[in-house]
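Asker: Let me see the structure of the following:
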Amino acid sequence: MKKYITTLLILMLTITAYGQRGPRFFMKGPQELPSELVEELQFDDTETKKVNKAFMKFQEDVMTMMMLAKEEGEVDREEMKKESDKLKLKHLEKTKGLLDDQKYEQYKAFVLMEMREQQQYILELKLRLTPDQKEKYDAITASSKATFTQLREQFEGDREGMREAMQKVQKQQMMMLSSVLTEEQMTIYKESMQQRRGRRQ
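Answerer: Take a look at the predicted model:
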């Protein structure tokens, strides 16, 4: 009983701390899978319920690991990534028997993505791009990504200069996307970007 209470307290503290200023993926505590992903992978109700339960437990495990690491002192990001990757594999082992082979492989690919890749993937599902839009969208985002990388190298140590340069690139990217996406899609895109910026604060 004492062990249960201790674990519960750690989890509550973890959700509170990381919900306020921790990793962006866990801003509001454990979350269910995005509905767009569930639809894309064609999970039925039973699969959705079981995988969601496992997915939320996985998030709790990651948050607890991060909280404990923080309590021990300075956080080693590389070490935390290794531990997080181990938890991903543990989670995938638990979900392997819940899905057929095809769905499992698709779900596995999503889980093993880096956070930004997951965010981008979900955004594209929300946008419901046509093949022609997808080709143009990928070209625009790839070009912007390459430019951002160059700017980080160019303005290393100059945060203000880099911020201003990136804002110009972002503005240009938005203009280019507006010529490819519909008004409704642009609204979805802008809302997604605003949410990401809010999570970084």
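Asker: Please make it C-alpha for all contacts and neighbour counts, starting now.
Answerer: Fine.
Asker: okay, which residue is most central for the protein?
Answerer: Centrality entry for the chain: nearest residue to the mean C-alpha point is Met115, 3.7 Å, by Cα atoms, centre = their mean.
Asker: ranges for the helices of this structure?
Answerer: Per DSSP state H, the chain carries helices over the ranges 2-21, 35-41, 45-71, 77-95, 101-111, 115-127, 131-154, 159-178, 183-200.
Asker: To compare with the earlier structure, here is another sequence to fold:
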Amino acid sequence: MRINNYIEGSCVNGPGFRFCIWVQGCKRGCPGCFNKEACKMQGGQEMDISEIFRIINRKKYDGISVSGGEPFYQKNDLELLLKTAKEQKLNTLVFTGFLYEELLKDCSSILRYCDYLIDGPYIRELPSHCKYAGSGNQRYLKLRDGLIESDLTFSTEDSSECEIIINPDGIVTTTGFFDIL
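Answerer: Presented below is the predicted three-dimensional model:
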């Protein structure tokens, strides 16, 4: 899987304590994209799914979150990543610029392994309705066996949050959504 970055522990990229992966590559071109570096089709680093899980298994997580770039451009790797996570009893969340209805056509086998899906293109001008989505048109969906179980977009417990992480080398990473942006 070609990834742009990962974080070993986040509480703002899905429910609970999570391992987060940003994949490399996206051709969608959403105006105002906040992760342009991950959109470049070249770059990042290639990692085997087994290598990713060696890192994941160093800590106890509630789940994994996959963002990008666009995760569904790497369908085979995404499916294996999510399937392996489910086998390890981790819940899964995928951020995508595609709509759920679009993914049903070609990616239903992958959706079976998604517990949560944030769907829809990023639109900077539309304020988000929940802490996990980047813009107001995006939905926060709970899935079961690839089908929508519930729409959590307007859940009253979810509000915008962000994290600032400083690793031992002094590298600063921000994740989540800042209300001031």
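Asker: How alike are these chains, TM-score-wise?
Answerer: Put the two chains on top of each other and the TM-score (TM-score structural alignment, normalised by the length of the second structure) is 0.27; 86 aligned residues with a Cα RMSD of 5.4 Å.
Asker: thinking again about what came up before, ok, the residue nearest to the centre of the first structure to Glu93 of the first structure distance?
Answerer: According to Cα to Cα, to the nearest Å, Met115 of the first structure stands 20 Å off from Glu93 of the first structure.
Asker: repeat for Gln106 of the first structure
Answerer: 14 Å.
Asker: In this structure Leu80 of the second structure contacts Ser50, no?
Answerer: No: applying Cα atoms under 8 Å, one finds Leu80 of the second structure not in contact with Ser50, separated by 9.9 Å.
Asker: So for these two, which sits in the more crowded spot?
Answerer: Taking Leu80 of the second structure and Ser50 together and counting by other Cα atoms under 10 Å, Leu80 has the greater number of neighbours (16 against 12).
Asker: how about the more buried one, what does it touch?
Answerer: Leu80 of the second structure makes contact with Ile49 under the criterion Cα atoms under 8 Å, 6 or more residues apart in numbering.
Asker: Can you name the helix or strand that it falls in?
Answerer: Secondary structure from DSSP states H and E places Leu80 of the second structure in helix 75-87.
Asker: List the buried residues for that helix?
Answerer: 75, 77-86 (16 or more other Cα atoms under 10 Å).
Asker: between these, which is closest to Ser67 of the second structure?
Answerer: For the buried residues of helix 75-87 of the second structure, the closest approach to Ser67 of the second structure (Cα to Cα) belongs to Leu78, at 10.6 Å.
Asker: hang on, isn't that closest one packed against Ser109?
Answerer: No: with contact defined as Cα under 8 Å, Leu78 of the second structure does not count as touching Ser109 (10.6 Å).
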